[in-house]
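Engineer: no sequence on this one, just coordinates:
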């Protein structure tokens, strides 16, 4: 890698020309299918691989054998991957952005003799000369955090993948010198997709210490690794993709004599398991069930706190939990208390290239309308008391409700429209939690809103939404004013 030079006028952080793209970015499903390429269908992937076993997806070869190519795309996969991130892109970001060590970039190497990781003791602003020295002189792996904040093509890809998974999708870039290893063996608490961008890297995958862990591990020592089963050894080349489930112990080393290696790690499904959902949902379910199930309203034993370790108390608790589970019927509205999905919409990437303005003229009763970004709109309903912990931003333009008697109406059913169109790209996955942005409407708007959501990109006549006369048009105008609704008028 040559020394950093003065930035040229042509930015490498913009989207890649379509004739060079080797993934199908037409929809979230088509993108994921093109990512796993010829290996299997999406259905087969979830049935056989997801959370169960790794999948290595070597690049398809062209007839000449010179490049990786999928014939349905103009660009070759290896060439396209190399434009997602490389040293020239790193140069431009370092020179043009204000980066900090630890927050935006880290450097480390694995000491093969001591079998441990050595971290660069750096802090403060990132400089081009120091990054050059860390890579070339100290021979450390550079770890760049969340490059989708700066590179438009990665923004486009990860925004689509977030719509596919329904979960935040983060990424890190690892640039490793020739014949070197950056990280010690470890496991992650996320589902991992590796895209090899430059050079070659040998990956060793081992059996999990914990299946589907909720937390990432610390570095494993050599004794622990030797006690694990080696599942596979894979040589990753440009254009290759590798998936492995959370909990898979892994380590990777660039191949000596093949030059430096660059790979992109795409990760998802952090805190997205059934346990996380139940932990979030149980308070609401208990509140509803206790009003209906008499056994849940019976008093605790006298001085129960002296009995919590006894078999009798545990049996009574088990019976109460069974009653709670049995109270979950088809009539129970599981949408009312779901902070997981609200946090997703509050912190996911905004739509790629979204326009924060009204689309078309303001809606009338004779208009045709559709949601501008349907994947970025969540329609939920509940009672005000379940949103008392500030789940909506307390700004005048973020709440649509009756002006009178909010306290008296706190027990009434309401409809909430959460949206991510105004989220900040620059804070994505940077541990800066945002509050959900949303609008609040009367319960009678539920049917019309769900019709809009189901229509996706198709226009719907306002008359077909069957909205209540007294609030329906106001609701549409509020959505349109926020840039969430596109409107077509006959006039």
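Structural biologist: Received the coordinates, thanks. This one's a predicted model, so the numbers in the text were calculated from it and none came from an experiment.
Engineer: use CA for all of it now, contacts and neighbours both
Structural biologist: Fine.
Engineer: wait, what's in contact with the closest residue to residue 27 other than its chain neighbours?
Structural biologist: In space, and not counting its chain neighbours, residue 27 is closest to residue 160: 7.0 Å by CA to CA, 6 or more residues apart in numbering. Residues near residue 160 by CA atoms under 8 Å, 6 or more residues apart in numbering: 25, 27-28, 31.
Engineer: Please spell out which residues along the strand or helix carrying residue 160 are buried.
Structural biologist: Element membership of residue 160, judged by DSSP states H and E, is helix 152-165. Buried residues in helix 152-165, counted by 16 or more other CA atoms under 10 Å: 152-164.
Engineer: Stretch 164-171 spans what distance, first to last residue?
Structural biologist: 16 Å (CA to CA, to the nearest Å).
Engineer: ah, wrong one, I meant stretch 252-268
Structural biologist: Note: stretch 252-268 ends 20 Å apart using CA to CA.
Engineer: Kindly report the same for stretch 25-40.
Structural biologist: 18 Å.
Engineer: Check the offset of that stretch from the chain's centre.
Structural biologist: 17 Å (CA atoms, centre = their mean, to the nearest Å).
Engineer: same question, stretch 40-60
Structural biologist: Distance of stretch 40-60 from the chain centroid (CA atoms, centre = their mean) equals 19 Å.
Engineer: ok, residues contacting that stretch?
Structural biologist: 32-33, 36-39, 68-70, 77-78, 191, 212, 234, 236-246.
Engineer: could you flag which of the residues you listed are buried?
Structural biologist: Buried among those by 16+ other CA under 10 Å: 32-33, 36-37, 68-70, 77-78, 191, 212, 236-246.
Engineer: Below is an additional structure, to be compared with the one above:
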């Protein structure tokens, strides 16, 4: 199969859509970034917009601008501000009282240790280290990641530094690349043709002699191709099966491993009880697993049959993600097509008994569970 080329942007986009600037209510207190989980971080990043609202009203539809200039939100990005940042800021002209307060608690009362005039970082650090003082930095969003702007796929944009500033930082997060309907169609069409050619002799008939030597395709050839495409569309509407080619595999290969606190090796080391025939099991990290039916990647063209493939991102390396040295091999398992119903049972169940899997023998049932457990994709509950 030819390797898909990534389509280049044409620059021809729909007219601009006004950004929505949400009203931020201060009564609920300041928002903070949440690093406890990917979902929690995303929710805090777009707050006060709700996740459901974002995907319903803005995702792939129109831009969203969230401005955090309200003083009530001054601590929103406090997790991104460090003492070391003050060194550079002091050189830009900070003043005691207006920008910084140095204070400490003495006998239950606040004592201000401010000097006069400009703040010098060495003095600030001395008070911090020797006097154990607290440094209160007012409105850090004046100098740090103040706004969040989302715009849909294909929006042409340019980052610009506001007048009067030597520099500014723009953090661009790209997502959902190579996930358009066009990409999905390119990925799916080969599977449709594979099935049709197996069952319909017309798809296996030879093309007209010398067709490939002609500069322009003949009218008869275009009619035949149009008829084949209509046949494929009819087959697709009447079937629940759709062979995937590369898209699911690429998704698993290029995805970050699951969010995990602690030793990352735990994601690639089986844990818990060994599954047996009478065990109740369920999938682990389901959001990081894809299941697909594909032509056998190891078979010859003449004997190529279908196999069930499971790909996952558990063993992907976080430290090299999108660093120019992407994974060259996908992590996962391959099973005979006879295992597809049993795998769907596991996939669609919150928990299931190994002995209830739709396989011919108990040995096959236990072997399937053990294979998934060894790959850290299954746990006994």
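Structural biologist: It's in. Predicted model, so just to flag it, every value in this text is computed and none were measured.
Engineer: Whichever residue in the second structure pairs up with residue 424 of the first structure: what's it in contact with?
Structural biologist: Under the alignment (TM-score structural alignment), residue 424 of the first structure pairs with residue 317 of the second structure. With contacts defined as CA under 8 Å, 6+ apart, residue 317 of the second structure is in contact with 256-257.
Engineer: what's the spacing between residue 317 of the second structure and residue 286 of the second structure?
Structural biologist: 18 Å.
Engineer: Repeat that for residue 223 of the second structure.
Structural biologist: Using CA to CA, residue 223 of the second structure is found at 44 Å from residue 286 of the second structure.
Engineer: Then residue 298 of the second structure?
Structural biologist: According to CA to CA, residue 298 of the second structure and residue 286 of the second structure sit 26 Å apart.
Engineer: between those two, which one's more packed in?
Structural biologist: Legend: neighbour count by other CA atoms under 10 Å for residue 298 of the second structure and residue 286, higher for residue 286 (13 against 10).
Engineer: counterpart of that one in the first structure?
Structural biologist: In the first structure, residue 286 of the second structure lands on residue 374 (TM-score structural alignment).
Engineer: in terms of contact, does that match touch residue 453 like I think?
Structural biologist: Yes. Under the criterion of CA atoms under 8 Å, residue 374 of the first structure makes contact with residue 453 at 6.3 Å.
Engineer: Which of the buried ones among the contacts of stretch 40-60 of the first structure fall in helices?
Structural biologist: 32-33, 36, 77-78 (DSSP state H).
Engineer: Residue 319 of the first structure - that's part of a helix, no?
Structural biologist: Yes. Assessed with DSSP: H, G, I helix; E, B strand; the rest coil, residue 319 of the first structure lies in a helix.
Engineer: wait, what's in contact with it?
Structural biologist: By CA under 8 Å, 6+ apart, no residues touch residue 319 of the first structure.
Engineer: gap between the counterpart of residue 170 of the second structure in the first structure and residue 450 of the first structure?
Structural biologist: Taking TM-score structural alignment, residue 170 of the second structure has residue 263 as its aligned residue in the first structure. Relative to residue 450 of the first structure, residue 263 of the first structure is positioned 41 Å away (CA to CA).
Engineer: okay, these two: which has more neighbours?
Structural biologist: Taking other CA under 10 Å, residue 263 of the first structure and residue 450 do not tie; residue 263 has more neighbours (30 against 14).
Engineer: Can you tell me, leaving aside adjacent residues, what's nearest to that one?
Structural biologist: residue 196 (4.4 Å).
Engineer: Would you map the strands across the second structure?
Structural biologist: 64-67, 100-106, 109-112, 134-137, 147-150, 280-283, 289-295, 306-312, 331-336, 352-353, 378-380 (DSSP state E).
Engineer: Now render these as a markdown table, adding distance to residue 90 of the second structure.
Structural biologist: Shown next, in a markdown table, are the strands of the second structure (distance: least, CA to CA, whole Å):
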| stretch | distance to residue 90 of the second structure |
| --- | --- |
| strand 64-67 | 25 |
| strand 100-106 | 10 |
| strand 109-112 | 19 |
| strand 134-137 | 11 |
| strand 147-150 | 23 |
| strand 280-283 | 53 |
| strand 289-295 | 49 |
| strand 306-312 | 48 |
| strand 331-336 | 50 |
| strand 352-353 | 61 |
| strand 378-380 | 54 |
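Engineer: which residues does residue 237 of the first structure contact?
Structural biologist: 58, 196-201.
Engineer: at 10 Å instead, please
Structural biologist: 58-59, 68, 78, 195-202, 261, 263 (CA atoms under 10 Å, 6 or more residues apart in numbering).
Engineer: Residue 347 of the first structure pairs with which position in the second structure?
Structural biologist: Match for residue 347 of the first structure (TM-score structural alignment): residue 254.
Engineer: Correct me if wrong: that match contacts residue 326.
Structural biologist: Yes. Using CA atoms under 10 Å, residue 254 of the second structure is in contact with residue 326, at 7.0 Å.
Engineer: overlap in contacts of the two?
Structural biologist: 316-317.
Engineer: which of these two has more neighbours?
Structural biologist: Using other CA under 10 Å as the criterion, residue 254 of the second structure and residue 326 rank with residue 254 on top: 18 against 13.
Engineer: Let me see the contact set for that one.
Structural biologist: By CA under 10 Å, 6+ apart, the residues touching residue 254 of the second structure are 312-313, 316-317, 321-322, 326-328, 330.
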